[in-house]
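**Q** Got a sequence here, can you build the structure:
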Amino acid sequence: MNYESNRIDQDEPLALPGEGGASRRRWWIIGAIAAAVIIVALAFFTSGSGEGPAGPSAEEAADAQIPRVSVARPGTSNVRRVVTGTGSIAARREMPVGVAGEGGRVTDVLVEPGDWVKANQVLARVDRSVQSQTVESLRAQVRAAQADAQLAQANLDRAKQLIDRGFISKADIDNKTATRDAAAAQVRVAQAQLDEARARNARLDIRAPAAGLVLTRNVEPGQIVSSGSGTLFRVAKGGQMELLAQLSESDLSGLHVGDPAQVTPVGSEESFAGEVWQISPVIDPQTRQGTARIALSYDDALRPGGFASARIIAGASDNPILPESAVLSDNKGNYVYVLDAKNRAVRRGVTIGEVSDEGVSIASGLKGDERVVLSAGAFLSPGQEVKPNLVKMER
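**A** Next up, the predicted model:
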C-alpha cells in the first residue's frame, strides 16, 4: 500500500464544503463594479472632449449677454405750458370813498358791506341844517335881483317911448340901459351863488363814484366827518375781482395778456375761470418774483383778501412726451438714450418742458422719430449694443 499518495500537505488549507462557489461569486461582483466605474469614466471623458452632445457656441454665448430693452418712437403731441402760482384775491378796481365836501355830522348810513350800489347813489348823509338856511337866503337874493332887473327893464322901455317926443335925452337912455344891464348881471351873480351853495350841499352826501359792490364801511350815524377823515367806504367797481398771482421771473417771461387761467380759493374745490389782464413790468429784487393780475368775475366765494392758487395756460407747443423712466440726469444735465442704426445706445442731451400725468415733455433735444430707450437706461453706457423691443406709446 502506498501511503505517500494519501498524505495530506500540512501547508495547504483544507477546503470546506461549498466554500469554492462563494469565492467565485465575490470575484464576479468585484469585476462588475470595476466595469461600471470604467464605463462612467469613459462617458465623462467622452462628453468633455466634444465627442458627446455639443454645448452653446461662443457667438450664442455672446449674444445672450446683449441686454434687451424697450424702445419707442414718441412722435410729437400738443403740450400746453401750465404755470402755477399763488396770491391774494382783491378788487380789480377798488374805489375808496370819503368826504368830498366840508363835512359835518353823519345823520344816515344807507348801505352795508356786500350791497350793490349804482353810480352816484347816496351812501351816507351829513347834516345840512345850516347850509339849507344859506340856500334859502341866496334864493331870496336871486328873487330880489330879478325884481330889480325887471324894474330896470321897464324904466328903459318907458324912456325909449319918450325920447321921440323930446321929453328925455339920449344920455338918460344910456343911463337906464346901463342900470338895466347891471341889474341883469346882479341876477346872474345871485343865481351863481345859489348854485354854488346847492352844489356844496350836494357834496355833503357821500355818494358812490361808480356802480359796484360795497366792500367795507367805516362810518356810523352821529360821527363827525371831514375831508381829513379818510376812507369811509370801499367799493369794488362793477364787482370785478382779481388774483394777484406771485410768479417767478422765468414763469412771467412766458406769459401774455389774455392767457386763460383757473383760480381755486383756499378751502374750496370749485375753480373759477379768469384771464391774465396785466403782467408786472418789474421784478422784486429780493424775491425775484413778479405779479400776474388775473381778472375774475364776481362770485360770493371770491372774497378780497383771501388766498388762492392759479393754473395759467401759457401757450402750447408740439413736443415729444416720454415716461419719466426714460429721462435720466447727472451732473451734465438731463439726457435720454436713443439707438443708432446698429442698435447701439447713444446719449442725447434734452431740455425738459412740462411734467404732467401724461409724462415728461421734451422741449428740445428730440424730434420725435428717434428710437428712445424707455427703461433700463440707467444700466446702459454710450456705445453699448442692445436688443430693441419696439413698443407703441399710448396717447
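**Q** Please count neighbours and contacts with C-alpha atoms only from this point.
**A** OK.
**Q** okay, now Ala61: neighbour count?
**A** When neighbours are defined as other Cα atoms under 10 Å, Ala61 has 10 of them.
**Q** Just confirm it is within a helix.
**A** Yes: counting by DSSP: H, G, I helix; E, B strand; the rest coil, Ala61 falls inside a helix.
**Q** for the longest strand out of those in the chain, the distance to its chain's centre please.
**A** For the chain, the longest strand by residue count, based on DSSP state E, is strand 77-91. Per Cα atoms, centre = their mean, to the nearest Å, the displacement of strand 77-91 from the mean C-alpha position of its chain is 2 Å.
**Q** Output the contacting helices and strands for that strand.
**A** strand 241-248, strand 307-319, strand 351-356 (3 or more Cα pairs under 8 Å, 6 or more residues apart in numbering; DSSP states H and E).
**Q** residue contacts, the nearest residue to Val126 once chain neighbours are set aside?
**A** Among residues not flanking Val126 along the chain, Val106 sits closest, at 4.3 Å (Cα to Cα, 6 or more residues apart in numbering). The contact partners of Val106, by Cα atoms under 8 Å, 6 or more residues apart in numbering, come to Ala124, Arg125, Val126, Asp127, Glu220, Pro221, Gly222, Gln223, Ile224, Val225.
**Q** please give me the structure for this one as well, since I'd like to look at both together:
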Amino acid sequence: MSSSPPTDPHTGPAAPPAPESAHDLPPARRFSSRTKWISWVVAIVVIALVLFLLLRPGGETTEGTGRGGRRGGPATTVGTAKATARDVPAEIESLGTVTPAATVTVRPQVSGIITKVLFREGQLVKRGQLLAVIDPRAYRAALTQAEGAFKRDRATLENARLTLRRFQTLLSQDSIARQEVDTQAALVRQLEGTADVNRGAADAARLNLTFTNIVSPVDGRVGLRVVDVGNYIGAGDANGLVIVTTLAPIDVEFTIPQDQVPVVQQRIATNAALGATALDRTRTNLLDRGQFLSLNNQVATDTGTVRAKARFPNSGGALYPSQFVNLRLLVNTLTGAVTVPQTAVRQGTAGTYVWLLDAENKAHQRKVVTGPSIDDSVTITSGLKVGETVVTEGGDRLTEGGKVQTAATAAKAAARPGGKGEGRRRRAAN
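**A** Got it, this is the predicted structure:
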C-alpha cells in the first residue's frame, strides 16, 4: 500500500510535488521525447508525399521542360497544315475612282430664245434625242433667202451657158470675133462661182435651222439644266444647256506601282484581255466585272505609280461617277502554285520563313519567298514543296530542332489511361 502524503493539522493535506522540467529529466528520458516528435514529423511528410504521387496528373514528369521539347522536356503542341497546290490569280489591288466614259456639256450652236425643254433632270437619254428647241423662225427665213439667191444665180448661169454655145457656133462659121466668145466664156465661169457661193450660203442656213433643235451627242444621264424656256442662249455659251454623262459603260481610274508596270505591258503586248473587278469599300460586295482599258505614258514622280483605266458595262448601275471603289486587276494566273495558310508565314531578322516539320516531328526554320495571296492562303514561290508540313499555330514557342506534337496527337495522349486527362478525371472522382 502506498502511503498518503502527510497532512498538516493547520493547513490540511500537503500539496503534491511540482513536475520535473525538461532540464531536470534524466538524459535518457529527454532523448526519448525528441525521438517521438521527429518520428511524427517524418510520418506526416511521408504521407503527404505518397498522396502527392498518387493524386498528381498522369504522364507528367518532374524533368525540366525547356522550349521546343529540348533537353528531354515534353513536346510543344502546335497547329499544322500541309503545303498544297492550287491555281492562284496574280492580281494588282488598287483604290480607284469611277469616272464617266464620256462627259459632254451640251452647248447650242446658234443663238436664240429657248421655246421648248424636252428632258427631265436626271433622265437617261439616247444619242440624238431632242433635248431643247430654239426659236427657228429667223433661221427658216434666212434659209429661204439663201435658197432664192442660189436659184437666181443658177438661172443666170444657165442663160450665160446658152449664149456661149451660140457664140461658139457663130465662131465656127466665121461670123463673130473670137474676143466675144472668150468674154462670154469668162462670164460663165464668173456666174458659176457666184452660184457656188450662194449654194454654200443656202447649205449653211439649212444647217443653222437644224441647230435650233438641240440633241444629246451621247447616251447617258442628263444633269441639272442651266436655262429654262424663254431664256436667250448664245451660240457656244460657256455654261451650256445641260451636262450629259455616259454611265454605261463607265470607267474606273486607278494606279499601278511602277515595278509592276512591266508585267502589265507584257500582257498588253500579247493582246491579252486583263479582267478587272470592282468591289465596294469593305471588299466584300462585288459591284461589277470589266476589262483593262488603257495605261498612261508616264510615272507620277510623287507617288511612283502609273495611272490606268478599266472599263465596266455597269448594266446594273452599281457604279456612279466620283465613287471610290477597290479594284482588282487580274494580270496572270499561277497554275499549280504552292500555297500555305497565311498564319504559317513569319517575319524575322533574316527575312521571311516558315517552321517546317521533319519526319521525326522536329521543327526547322525554312526561308521562303512569298507571292500573291488568295483568301486566307499565300503562295510560296521558293523554299517549299507541295506536301511538306508547316506550323500554323504555336510557332512563337519553337526553337530550331525542337520536338513538337500536333494538337490532335496531344488530345489523343490526354485521353489515354494515365494521361493528363485521365489524371484530372481521377482527381475529380476522388
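**Q** on that earlier part again, of all the helices and strands packed on strand 77-91 of the first structure, which lies closest to Phe272 of the first structure?
**A** Taking Cα to Cα, strand 307-319 is the member of these nearest to Phe272 of the first structure, at 9.4 Å.
**Q** Distance-wise, check Ala138 of the second structure relative to Arg120 of the second structure.
**A** 28 Å (Cα to Cα, to the nearest Å).
**Q** swap in Gly421 of the second structure?
**A** 77 Å.
**Q** which of the two has more neighbours?
**A** For Gly421 of the second structure versus Arg120, neighbours defined as other Cα under 10 Å are more numerous around Gly421 (18 against 14).
**Q** For my notes, confirm that one occurs in a helix.
**A** Yes: under three-state DSSP, Gly421 of the second structure sits within a helix.
**Q** Just the contacts of Val106 of the first structure: which are in strands?
**A** Using DSSP E, the contacts of Val106 of the first structure in strands are Ala124, Arg125, Val126, Ile224, Val225.
**Q** Dump the residues you listed to TSV, plus neighbour count and distance to Ala202 of the first structure.
**A** As requested, these are exported to TSV (neighbours: other Cα atoms under 10 Å; distance: Cα to Cα, whole Å):
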residue	neighbour count	distance to Ala202 of the first structure
Ala124	22	12
Arg125	21	10
Val126	26	10
Ile224	15	17
Val225	21	15
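**Q** what about Ala192 of the first structure, neighbour count?
**A** 14.
**Q** Next up, identify which helix or strand it is on.
**A** Taking DSSP states H and E as the criterion, Ala192 of the first structure maps to helix 170-204.
**Q** Could you point out the helix or strand that follows that helix?
**A** strand 206-207.
**Q** Give me the aligned partner of Arg125 of the first structure over in the second structure.
**A** Under the alignment (TM-score structural alignment), Arg125 of the first structure maps onto Val133 of the second structure.
**Q** Ok, Ser77 of the first structure next?
**A** Using TM-score structural alignment, Ser77 of the first structure pairs with Arg86 in the second structure.
**Q** Could you check how many residues crowd around the nearest residue to that match once chain neighbours are set aside?
**A** Using Cα to Cα, 6+ apart and skipping the chain neighbours, the partner closest in space to Arg86 of the second structure is Gly336 (4.7 Å). Using other Cα under 10 Å, Gly336 of the second structure has 13 neighbouring residues.
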